[in-house]
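Q: here are the coordinates; sequence isn't available:
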């Protein structure tokens, strides 16, 4: 079996080949996203993060032993923290949690958390561990760009964009847990090819989340 570093590198290379420009973030950086669409961003994120929190908790219950149990519990706790921080962004938009709960999500935007829930229910511990490791750099850069644009172009205070800063900076300790989970899973018989497929799919569906937010914006 290939060393774990080779599995991670292969996933990253395959993801790099399918990468596309993020139109929504590009428009956001030029101040071309209307405020109504920012409300949609908050609503979609509320649904996404709420679902991901449950998915991580399910993974922790399926794989309770360390290192996987520690990884997924930490990720579930992180999603809970991020959900709380999202309320600060919503408040800056004049929205509260009751309104977010009543938001009607766009199905394409929720394909990512739906796939993550499927992986949490039926996948191996290695799958989400590799998806995290292979996508962390691009995902972190995306959230950094969103936070920076909201501050520079829309005048949000840093306290209002803490949700995005949270996901922009993944602790090294969490990545170490993910590497240990991947290594342990593969050693126990998990299929690296399936994990790489999961990482690619997560990347593609994360892109679809942002694409959905950019859809129908009448900007060249």
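A: Perfect, thanks for sending it. Note that the structure is a prediction, hence the values are computed from the model and not measured.
Q: C-alpha only now, for contacts and for neighbours.
A: Will do.
Q: Show me where the protein has its helices.
A: 4-18, 23-29, 35-62, 68-92, 97-101, 111-122, 125-154, 162-168, 172-187, 192-214 (DSSP state H).
Q: Give the other helices and strands that the second one contacts.
A: Spelled out, it's helix 23-29. The contact analysis (3 or more C-alpha pairs under 8 Å, 6 or more residues apart in numbering; DSSP states H and E) places helix 23-29 against helix 125-154, helix 192-214.
Q: check contacts around the nearest residue to residue 79 once chain neighbours are set aside.
A: Once flanking residues are discounted, residue 79 sits nearest to residue 53: 5.1 Å by C-alpha to C-alpha, 6 or more residues apart in numbering. Applying C-alpha atoms under 8 Å, 6 or more residues apart in numbering, we find residue 53 in contact with 75, 76, 77, 79, 80.
Q: take a look at this one as well, against the first:
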């Protein structure tokens, strides 16, 4: 029986989900035990992550268009637009952490925090775009849960207002349009034979590992 796009995405998300307790920092933030400096470091690093990921997604969209995969290109165009909205949300978060524009501009990024966007850029250059769709969707499930937890905790334990938590709310909220575009993209990959699930899951596994490296690096700040 032919597999469906929904089956591919659901199985990848389930199999690549990080183990409980794998994230060192989010539970500390959830309990109010992490220092504000860790949240500030998050904001500083995300300025670099978001800018890099936006470029990677636009490049993937261009490559998919050249491969005549409009559904895959549409998925990455959607992600690039989300990154633009996320970048706009980082200002209030940085301000709540008492970071001014100079602090953001002068920050030197940490290697452990930038491994994820560096690998995303590597995927943008050479991976089959539809394989990257599956890998990212699996990672986004965990990322969204982390953002939901952090957004609640910052309000409850750190006194951040809704504007300051807007970055986390953006990624924690359901994205039905993105989900529909992901299904369409994966469906295209199944029909034209470009999707290689083994590689897609490899990419997803590495993205999850680099994501955990990001949080672990912040936990050591």
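A: Perfect, thanks for sending it. This is a predicted model, so every value here is computed, not measured.
Q: TM-score of the superposition?
A: TM-score of the superposed chains, computed with TM-score structural alignment, normalised by the length of structure 1, equals 0.90; 215 aligned residues with a C-alpha RMSD of 1.7 Å.
Q: quick one on the thing from earlier: and of the helices and strands packed on helix 23-29 of structure 1, who's closest to residue 163 of structure 1?
A: Smallest distance to residue 163 of structure 1 across those (C-alpha to C-alpha): 8.5 Å, for helix 125-154.
Q: With structure 2 overlaid, report how far the closest one is off on average.
A: For helix 125-154 of structure 1, the mean deviation from structure 2 after alignment is 1.4 Å (mean C-alpha distance after the TM-score superposition for structure 1).
Q: next one: stretch 199-212 of structure 1
A: Mean deviation for stretch 199-212 of structure 1: 1.3 Å (mean C-alpha distance after the TM-score superposition for structure 1).
Q: corresponding residues in structure 2 for that stretch?
A: Alignment of stretch 199-212 of structure 1 against structure 2: residues 204-217, by TM-score structural alignment.
Q: Run through the residues that contact residue 97 of structure 1.
A: 87, 90.
Q: Quick check: the farthest pair among the contacts of residue 53 of structure 1?
A: 75 and 80 (8.6 Å).
Q: who's more crowded, those two?
A: residue 75 (20 against 17; other C-alpha atoms under 10 Å).
Q: Stretch 71-85 of structure 2: which residues count as buried?
A: By 16 or more other C-alpha atoms under 10 Å, the buried positions in stretch 71-85 of structure 2 come out as 71, 72, 73, 74, 75, 76, 77, 78, 79, 80, 82, 83.
Q: Nearest to residue 169 of structure 2, out of those: which one, please.
A: residue 82 (12.2 Å).
Q: Tell me which residue of structure 1 lines up with that closest one.
A: For residue 82 of structure 2, the residue aligned by TM-score structural alignment is residue 78.
Q: Distance of that match relative to residue 19 of structure 1?
A: From residue 78 of structure 1 over to residue 19 of structure 1 the distance is 26 Å, taken as C-alpha to C-alpha, to the nearest Å.
Q: related to what we said a few turns ago, let me have the helices and strands packed on helix 23-29 of structure 1 in JSON lines, adding distance to residue 172 of structure 1 and mean neighbour count as columns.
A: Shown next, in JSON lines, are these (distance: least, C-alpha to C-alpha, whole Å; neighbours: other C-alpha atoms under 10 Å):
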{"stretch": "helix 125-154", "distance to residue 172 of structure 1": "11", "mean neighbour count": "21"}
{"stretch": "helix 192-214", "distance to residue 172 of structure 1": "19", "mean neighbour count": "20"}
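Q: Among these, single out whichever gets nearest to residue 178 of structure 1.
A: Between the helices and strands packed on helix 23-29 of structure 1, helix 125-154 lies closest to residue 178 of structure 1; by C-alpha to C-alpha that is 4.9 Å.
Q: out of the contacts of residue 53 of structure 1, which one sits closest to residue 106 of structure 1?
A: residue 79 (20.8 Å).
Q: Please tell me I have it right and that closest one contacts residue 55.
A: No - applying C-alpha atoms under 8 Å, one finds residue 79 of structure 1 not in contact with residue 55, separated by 9.9 Å.
Q: Go ahead and confirm residue 194 of structure 2 touches residue 130.
A: Yes - using C-alpha under 8 Å, residue 194 of structure 2 makes contact with residue 130 at a distance of 7.2 Å.
Q: For residue 12 of structure 1, which of the helices and strands packed on helix 23-29 of structure 1 is the nearest?
A: Proximity to residue 12 of structure 1 (C-alpha to C-alpha) singles out helix 125-154 among these, at 5.1 Å.
Q: what helices or strands is the closest one leaning on?
A: Against helix 125-154 of structure 1 (3+ C-alpha pairs under 8 Å, 6+ apart) you get helix 4-18, helix 23-29, helix 111-122, helix 162-168, helix 172-187, helix 192-214.
Q: In TSV, list those along with distance to residue 142 of structure 1.
A: Formatted as TSV, those follow (distance: least, C-alpha to C-alpha, whole Å):
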stretch	distance to residue 142 of structure 1
helix 4-18	14
helix 23-29	7
helix 111-122	16
helix 162-168	7
helix 172-187	18
helix 192-214	10
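Q: can you pull the contacts of the residue nearest to residue 78 of structure 2 when sequence neighbours are not counted?
A: Nearest non-adjacent residue to residue 78 of structure 2, counting by C-alpha to C-alpha, 6+ apart: residue 178, 6.8 Å away. When contacts are counted by C-alpha under 8 Å, 6+ apart, residue 178 of structure 2 touches 75, 78, 79.
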